[in-house]
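Asker: sequence and predicted structure below; questions after.
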Amino acid sequence: MPAPQKTVRRSLLVASATLLSLSLTAPAALAAPSPGPSASASPGAARSAAPPANMSTVGGTRLGQPGTQVNLASGVPVLPKDVTARSWIVADAESGEVLAAHNAHWRLAPASTLKMLFADTLLPKFPSSMTYKVAPEDLADVGAGSSLVGIKEDETYTVHDLWLGVFLRSGNDAVHVLSAMNDGLDKTVREMNEHAEELQALDTHVVSPDGYDAPGQVSSAYDLTLIARSGLQKKDFREYCSTLTAKFPGETKKNKKGRTVRETFEIQNTNRLLTGDYDITQYQGIAGVKNGNTTNAGATFTGVAERDGRVLLVTVMNPQKDEHNEVYKETARLFDWGFQAAGKVEPVGELVPPRGAVRSDGRPGATATAPADTGEAGGAAAGGTSRAPVASAATESGSTGMGIALGIAGGLLVLLVGGTFLVNRRWPLPDLVRRRR
């Protein structure tokens, strides 16, 4: 590895968790099967199709080649043999180096991992304390069988509540409500496609902002990794994607005493590398990001983890082995390989900066600006919302501290200032401080 890319190192405080035995009630699927086939994949034959001979070469020529790309040499561990995904990538989140990849630019259905792009696009638009009353038309186009957080018509939610619903429960209902606040699905889809182009995620085409299967909706392991890397530079994105459990507002009802009350219910993250499950343990150092599962996409997942001061991103799309939690098991194997190989293996490509970004090595980009690190968005979307949000400083839903990102001293952090995207440098990931049972 080039030495300059390894000079800025700061260890992140990550406490190892005891194994969590959560009784999760979330369904495995994070978006609904589509009634029609996707342009990128369909059940059966399409899933077994070979990758195109010519794919995008963004990030390096080898990343556009079909098959596994890795530079094995003396001292470099052999890749795990039991990885069956159609496409995957292992990258250093700090330097942007791609350590290994398999069909990295194969355009496939992304499922709910596409919600990372939705969040990276819309998070800066609305402050977390803003409240919004849901109208029936906001939920009219939610696909049949979608994963839902449980939003009710004519109830009021904070933006904080809605983002918890997006990240923890992969709630398509929450996506549609936030899209309504952004003046509709069409505008949201357009902005997501524009943002994908800005990030140079050129394999990605958005049709439905929630990741629900739709003809022509595609992304790639490379693009999802770029998108995750961009999103993780936002403080609120980091906090939401690393939250294990939270309290979500229920329906307003009258209790037995005739009083109007609104109780909360617990929602839990469906990312099994964060929570663990009966056949998989919580992954040491995991800090997000997003999972998905549809008929056309199969299981998809992008994760970020830290170990010994090194942060890796892994994306896995559509494992062919039909076992419970297989996408997480294959991701864990690739993380293990990446942490062993980092510093030893010669990269096969890189995660490119957004267009117009200023790199830490001084090389310029093209024209667009990158998102700044945000703790809380500063205002609403330009042009307002379809209905004025309720102006109130509502209390945010309580969320447990097990997976919440903690503040890290700013002096050692590299922030995004003045629209510049400082690649090859570290941004603050959550310290995963867990409670022991």
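Answerer: That came through, no problem. Numbering: from 1, shown residues only.

Asker: please make it C-alpha for all contacts and neighbour counts, starting now.
Answerer: OK.

Asker: which residue ranges of the stretch 51-200 of the chain form helices?
Answerer: Taking DSSP state H, counting those that start in this stretch as the criterion, the stretch 51-200 of the chain carries its helices at 115-122, 159-168, 172-181, 185-198.

Asker: tell me what the next helix or strand after the last one is packed against?
Answerer: Meaning helix 185-198. Helices and strands here follow DSSP states H and E; after helix 185-198, the next one along the chain is helix 221-231. Contacts defined by 3 or more CA pairs under 8 Å, 6 or more residues apart in numbering; DSSP states H and E place helix 221-231 against strand 85-92, helix 115-122, strand 298-307, strand 310-319.

Asker: what's the angle from helix 221-231 to helix 185-198?
Answerer: Computed with axes from the mean of the first three to the mean of the last three CA atoms, to 10 degrees, the direction of helix 221-231 lies at 100 degrees from that of helix 185-198.

Asker: the inter-axis angle of helix 221-231 versus strand 85-92?
Answerer: Using the same axes, to 10 degrees, the direction of helix 221-231 lies 40 degrees away from that of strand 85-92.

Asker: can you name the element that comes right after helix 221-231?
Answerer: Scanning forward in sequence from helix 221-231, with DSSP H and E defining helices and strands, the next element found is helix 235-241.

Asker: how close does residue 121 sit to residue 191?
Answerer: Taking CA to CA, to the nearest Å as the measure, residue 121 falls 7 Å from residue 191.

Asker: these two - which one has more neighbours?
Answerer: It is residue 121, of residue 121 and residue 191, that has more neighbours when counted by other CA atoms under 10 Å, with 22 against 18.

Asker: identify the residues contacting the more buried one.
Answerer: Under the criterion of CA atoms under 8 Å, 6 or more residues apart in numbering, the contact list for residue 121 reads 191-192, 195.

Asker: second structure for comparison follows:
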Amino acid sequence: PAGGDALDGCDVVAPDGFDVPRDVTASSWMISDLDTGEVVAARDPHGRYRPASLIKTLLATVALDTLDADRVIEVTDEDLVGAEGSLVGIGPGGQYSVDRLVRGLLMSSGNDAALVLARRMGGVEETLEAMNAHAAGLGAVSTHAATVNGLDGPGMMSTAYDLSLIFRDAMSRPEFAGIVGTEMSGFPGYPAGEGADAPDPASAPALTGPTTRGDGTVVNPGFVLANDNQLLYNYPGAFGGKTGFTDDARHTFIGAAERDGRRLAVVLLDGTRVPASPWEQAALLLDAGFDTDDSVGRLVTGPPAGPGAGTEHLASGPLGSVGTAAQLDPSSTRGPVLVRYGPWLAVGAAGLV
């Protein structure tokens, strides 16, 4: 398994003396060092789960690598088609820099921001291809993004190991690290113009409803955007992370903190809010990680060598598509079951009938 032999399996793997907090309910989790890549402890690190909005860390990385952060985008009604779930509050006629959109994506988990960014990178399908290619390039070969915003879709999956890789890579970008570590940020209203400017969080006016300009245009005013990662406000040394939830994924979470110069990140998948909320469970695991000096593996960045090492195998099983010469040769010992044994299966089925 990627990361070392100790990471094979579904049970907890941890150094001697590491005590798993009893209130941690996530089916899969991993604590890793952001600087060295060492895996401090984990549970079911390669188990595949729905990531929910944690996949937005991957989208944000691709967006920051592709688009100029200062580029201003004027949003249209078409940009927002399909926006549902958690929304940051983008509207038609609004003008938003790429930096503002990524803030709405990461701080408020805005599904509307995800769609606007994707449509400025060539479209949703093209963006998904870029996200999956970037994940595969990192070595996150058990990750498949089926939606740009983290809503559940066919084949949507990731692992605690993969998301640790993805988050570590994202945090190497100062723009990303700065955004996920921000508690408050001004966000524009719409349509652009008078009354729609993003307010200064330090001197924001009292919250007001829509106003009307002299020409009769109704304006939704700018507002202060608060980061929904509660670890930032409640855990000493916290400096970033991402929240997530869908019905299938249940609660997911990434959190990062620094203590005595050591920077740890924790990923939780398939979790609950009882007996503790996701950020509180993350805090418990971070405490345990900071109390541990040993490790059980290491994050390995880069695609694994060998055939079938990328993400193309995720959408197919033993009855998958036929492509190689070996798969097309029925006498070969390799290839899909239907190609190798199709005639015999047909005879058996006829006999059974």
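Answerer: Structure received. Because the structure is predicted, anything quoted here is derived from the model rather than measured.

Asker: TM-score for these two?
Answerer: The TM-score (TM-score structural alignment, normalised by the length of the second structure) is 0.77; 287 aligned residues with a CA RMSD of 2.1 Å.

Asker: would you turn the helices of the stretch 51-200 of the first structure into TSV with distance to residue 308 of the first structure?
Answerer: As requested, the helices of the stretch 51-200 of the first structure are exported to TSV (distance: least, CA to CA, whole Å):
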stretch	distance to residue 308 of the first structure
helix 115-122	26
helix 159-168	27
helix 172-181	36
helix 185-198	31
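
Asker: quick one: closest of these to residue 313 of the first structure.
Answerer: helix 115-122 (13.6 Å; CA to CA).

Asker: what does that closest one correspond to over in the second structure?
Answerer: Mapped onto the second structure with TM-score structural alignment as the criterion, helix 115-122 of the first structure occupies residues 56-63.

Asker: chain center to the matching stretch, what's the gap?
Answerer: For stretch 56-63 of the second structure, the distance between its averaged C-alpha position and the chain's averaged C-alpha position is 8 Å (CA atoms, centre = their mean, to the nearest Å).

Asker: how far apart are it and its match in the first structure?
Answerer: Here the mean offset of stretch 56-63 of the second structure against the first structure after fitting is 0.9 Å, by mean CA distance after the TM-score superposition for the first structure.

Asker: so what corresponds to residue 215 of the first structure in the second structure?
Answerer: Using TM-score structural alignment, residue 215 of the first structure sits opposite residue 154 in the second structure.

Asker: could you list every residue that touches its match?
Answerer: Applying CA under 8 Å, 6+ apart, we find residue 154 of the second structure in contact with residue 146.

Asker: in contact with the residue nearest the centre of the second structure, which residues?
Answerer: In the second structure, the residue lying closest to the centroid (CA atoms, centre = their mean) is residue 55, at 2.0 Å. Contacts were defined as CA under 8 Å, 6+ apart; by that measure residue 55 of the second structure touches 145, 148-150.

Asker: most surrounded residue in those?
Answerer: By neighbour count, taken as other CA under 10 Å, the most surrounded of the contacts of residue 55 of the second structure turns out to be residue 145 (30 neighbours).

Asker: just tell me what that one corresponds to in the first structure.
Answerer: Across the two structures, residue 145 of the second structure finds its equivalent in residue 206 of the first structure, going by TM-score structural alignment.

Asker: OK, contacts around its match?
Answerer: Contacts for residue 206 of the first structure (CA under 8 Å, 6+ apart) come out as 189, 192-193, 216-218.

Asker: among these, give me the pair with the biggest separation.
Answerer: Pairwise distances across the contacts of residue 206 of the first structure peak at 14.7 Å for 192 and 216 (criterion: CA to CA).

Asker: neighbour count for those two, which is higher?
Answerer: Between residue 192 of the first structure and residue 216, counting by other CA under 10 Å, residue 192 is the more crowded of the two (25 against 19).

Asker: what is the equivalent residue in the second structure for the more buried one?
Answerer: Looks like residue 192 of the first structure aligns to residue 131 there (TM-score structural alignment).

Asker: any idea how many residues pack against the counterpart of residue 163 of the second structure in the first structure?
Answerer: Residue 163 of the second structure maps onto residue 224 in the first structure when the alignment is built from TM-score structural alignment. For residue 224 of the first structure, the neighbour count with other CA under 10 Å is 30.

Asker: which residues touch the nearest residue to residue 67 of the second structure once chain neighbours are set aside?
Answerer: If the residues on either side of it in the chain are set aside, residue 67 of the second structure comes closest to residue 98, at 7.1 Å by CA to CA, 6 or more residues apart in numbering. Residues counted as contacts of residue 98 of the second structure (CA under 8 Å, 6+ apart) are 67-73, 117.

Asker: which residue in the first structure lines up with residue 98 of the second structure?
Answerer: Using TM-score structural alignment, residue 98 of the second structure sits opposite residue 159 in the first structure.

Asker: and that match, how far is that from residue 179 of the first structure?
Answerer: Distance from residue 159 of the first structure to residue 179 of the first structure, counting by CA to CA: 12 Å.

Asker: ok, now residue 317 of the first structure?
Answerer: As for residue 317 of the first structure, its distance to residue 179 of the first structure is 26 Å (criterion: CA to CA).

Asker: the two - which one has more neighbours?
Answerer: Just comparing residue 317 of the first structure and residue 179: by other CA under 10 Å the higher neighbour count belongs to residue 317, 33 against 23.

Asker: nearest residue to the aligned partner of the more buried one in the second structure other than its sequence neighbours?
Answerer: Aligning on TM-score structural alignment places residue 317 of the first structure opposite residue 269 in the second structure. Nearest residue to residue 269 of the second structure in three dimensions, chain neighbours excluded: residue 252, at 4.7 Å (CA to CA, 6+ apart).

Asker: double-check that neighbour against residue 245; I have them as touching.
Answerer: Yes: when contacts are counted by CA atoms under 8 Å, residue 252 of the second structure is listed as touching residue 245 (6.0 Å).
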